[in-house]
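J.: okay, here's the prediction I keep looking at, along with the sequence it came from:
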Amino acid sequence: MIPIVDDSFAGFSAMLAGYRQFYLLAEAVRSGIVDAVEAGSDTPAALADCLNLQPDETGRFVDLLCTLGLLQQRDDRLGLSPFSQRFLSRASTENQRNTLLFEPLLIENWRQVGTILQQGQGALTQPQPQDAYHKRLELFQASMAEAASVRSAELWHALAPLLPPQGIIMDIGAGEGAYLRAFLQRYPDWQGIACDLPDVCVRIMCQDLPGKLTVLPCNILDQQEFSACTAAHHGTAGLVLLSNLLHCYGPQENGALLEQAAGMLTPDGLLVVHDFFRDANLYGALYDLHMLVNTWNGRCYSSIDTSALLQEVGLTHTRLIKLPSHSWAVLASRSQVALHRDEL
């Protein structure tokens, strides 16, 4: 993302053409070029031959991939750059290929920002047939799991000095459980509980789960259902995580959600709101517009507003942690000591 820092035409041109890099990135994967290079097709001619592409056009496209840093060329032989090895290679544990497939679905709504400005948020949110809903949900969950492979490592590394050696972690809106699996791998003496919608929990249970991870199907927007779930775990969790969740809902929904979540904490437990914040950086600010066009009433909150919401539900002490990949974490607890164990 390119913030406006001056009135240069170069800056305008870079913002104007930003979409081109996404389509270049997506086509490098969709066309099979990344896979073919990794499999050993190390010249443009070899790529064109094995993928049934036009030789001249493929050569020009490959040159651009090298210029952008997706491929690298040594001794006239092509290979994947470190960037592509990490994010585009099928063999990488951090590959983001499902994210590239999901993004075009979101772009369709971005093209209709004017409709939102004229008709209001939620105008583009329409019921979907069950088969379309499940396909979109599957791609969404896979995309979120890919991002979590990177962001979870950042989050748990940052929180390491604050965590006791054992306890219970409750992940509300756990998705496919990527954050919990990463956490339990790092902290095997903890127990994990994944809370999400029943059809999402089915996806978690289809995986090879760590022995200390259990699943709690629940609709967190159903107050009666969620209250029953939280009551069963009242005062037991040393850590409650809400990652990329608050931005999906409005203030009233989040107030009720945080009140229930706070009730699950031990007296010195930590509640972690890991999200994008509109006062954090350009990514967070743009993510607010992303919520505006793609959700019924979601939005990105400021870190100050989030801290205020947490204090309203009795978590009087808060702390902000900034993470490398655009996201931040707002921590809250009834215990000031719990937020500053790293300083003791």
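T.: Thanks, I have the structure now. Numbering: from 1, shown residues only.
J.: alpha carbons only for contacts and neighbour counts from here, please
T.: Noted.
J.: the stretch 151-300 of the chain: strands as residue ranges?
T.: Under the criterion DSSP state E, counting those that start in this stretch, strands of the stretch 151-300 of the chain are mapped to 168-172, 191-196, 213-217, 237-243, 265-275.
J.: now what about the first one, what contacts it?
T.: Contacts to strand 168-172, defined as Cα atoms under 8 Å, 6 or more residues apart in numbering, come from residues 180, 190-196, 236-243.
J.: another structure for you, compare them:
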Amino acid sequence: MTNETTPELRRGWTTGACATAATKAALMRLWGGAFPQEVGITLPKGETPVFPLVLTEAGAGFARVGITKDAGDDPDVTHGALIVVTVTVSLGGVVFAAGEGVGTVTKAGLPIAVGEPAINPVPREMITAVVQEMADRFGQPPDIRVEVSVPGGRALALKTWNPRLGIEGGLSILGTTGVVRPFSCAAWIASIHRGIDVARAEKLPHVAGCTGATSEKAVQALYDLPDHAMLDMGDFAGGMLKYLVKRPVGRVTIGGGIGKMTKLAQGAVDLHSKRSQVDFAGLADLSGDMRVAEANTALEAYEIAGSALAEKVAGQALAQVQARFGSPDIAFDIVIIDRKGAIIARAGA
């Protein structure tokens, strides 16, 4: 008998960390006269990564550095992207600018003001600290314009939540710790929270969280909701609902297929297949059809018991949500769809 261990997933570095390192290396050229071969920075929790420089350019009054983002083993759309920073002297203080492929904030509710480059607060703090560090080292005033670019970022941003959040023209420069941890649930949930913040700032009366693209399309069409009303809930119903309790929106629709909505009906709020399972005996009791207990999937159970089961699941899911997250400020409803996107059951508002 052998013992096998799962190899540890490799972590990576955020776009914010890459931009900070690129800023430091560019200032070493602007103020010190030479580019380093690699550059190290200290992240908020004390990690000290070192980044090789893959692009270096300089001229009269500017220096530019590019660093390739390594997201480790996380399936990050920006893995392999080139993060480029160009530094020039500003009229006063650290000034941020969005270059090619970096978005601009166009909707309220995000932690960056409307009209500002989509460079999040912690990366701004990290970059500002590096500017001060280099200014102290080279005896210069910390008056620097930092332009961040991501070649190809406009196309990459279409694979993110940025368009829905009102970030136009490209990617966000992100990171609260500087570290990308593989398959981070926290990062996904944080994006859901930002979607809620934007919806509230826009004073939307109705938002929807769905488990996937098919249910999202059906729910959006059912209620004629704008894109920024659609929260990318995925499996994280609990992460969405807990935040909504504190920051309510008047009406909240939860949509998904029969399998994930059954889990919700049975009390799960993390709907991922590895973290929650359908209780088929309980589903049989709910349906009143004991054949359902022998089903292998919720879809098979639905095929056995028919639309009456779907309606009961929708009703029980609504009851679970109201019991755990009910608020006088929120009206909930549930929409269940089949694999083709047809609505098979509804409950609630």
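T.: Structure's in. What do you need? Being a predicted model, the structure only gives us computed values, none of them experimental.
J.: any idea what the TM-score is?
T.: Overlay of the two chains. TM-score (TM-score structural alignment, normalised by the length of the first structure): 0.32; 177 aligned residues with a Cα RMSD of 6.1 Å.
J.: returning to that earlier point: nearest to residue 286 of the first structure, of the strands of the stretch 151-300 of the first structure?
T.: strand 265-275 (13.1 Å; Cα to Cα).
J.: let me see the contact set for the closest residue to residue 52 of the second structure other than its chain neighbours.
T.: Nearest non-adjacent residue to residue 52 of the second structure, counting by Cα to Cα, 6 or more residues apart in numbering: residue 38, 4.2 Å away. The contact partners of residue 38 of the second structure, taken as Cα under 8 Å, 6+ apart, are 25, 50-53.
J.: return the subset of these lying in strands.
T.: Using DSSP state E, the members of these that fall in strands are 50-52.
J.: quick one: residue 32 of the second structure and residue 138 touch, right?
T.: Yes: judged on Cα atoms under 8 Å, residue 32 of the second structure makes contact with residue 138 at a distance of 6.9 Å.
J.: residue 246 of the second structure - how many residues pack around it?
T.: 10 (other Cα atoms under 10 Å).
J.: of all the strands of the stretch 151-300 of the first structure, which one is nearest residue 107 of the first structure?
T.: Closest among these, using Cα to Cα: strand 265-275, at 21.1 Å.
J.: which parts of the stretch 201-349 of the second structure are helices?
T.: For the stretch 201-349 of the second structure, the helices defined by DSSP state H, counting those that start in this stretch cover 213-223, 237-246, 258-265, 280-287, 298-305, 307-325.
J.: hmm, who's touching the last one?
T.: Read that as helix 307-325 of the second structure. 241-242, 245, 258, 261-262, 264-267, 286-287, 302, 332-336, 344-348.
J.: go with 6 Å
T.: Here helix 307-325 of the second structure makes contact (Cα atoms under 6 Å, 6 or more residues apart in numbering) with 262, 264-265, 287, 334, 345-347.
J.: so among the residues you listed, which ones count as buried?
T.: With burial judged by 16 or more other Cα atoms under 10 Å, the buried subset of those is 262, 264-265, 287, 334, 345-347.
J.: which one of the residues you listed is nearest to residue 57 of the second structure?
T.: The closest of those, once distances to residue 57 of the second structure are taken by Cα to Cα, is residue 264, at 54.2 Å.
J.: how about that closest one: what's its closest non-neighbour residue?
T.: Leaving aside its sequence neighbours, residue 264 of the second structure sits nearest to residue 317 (Cα to Cα, 6+ apart; 5.4 Å).
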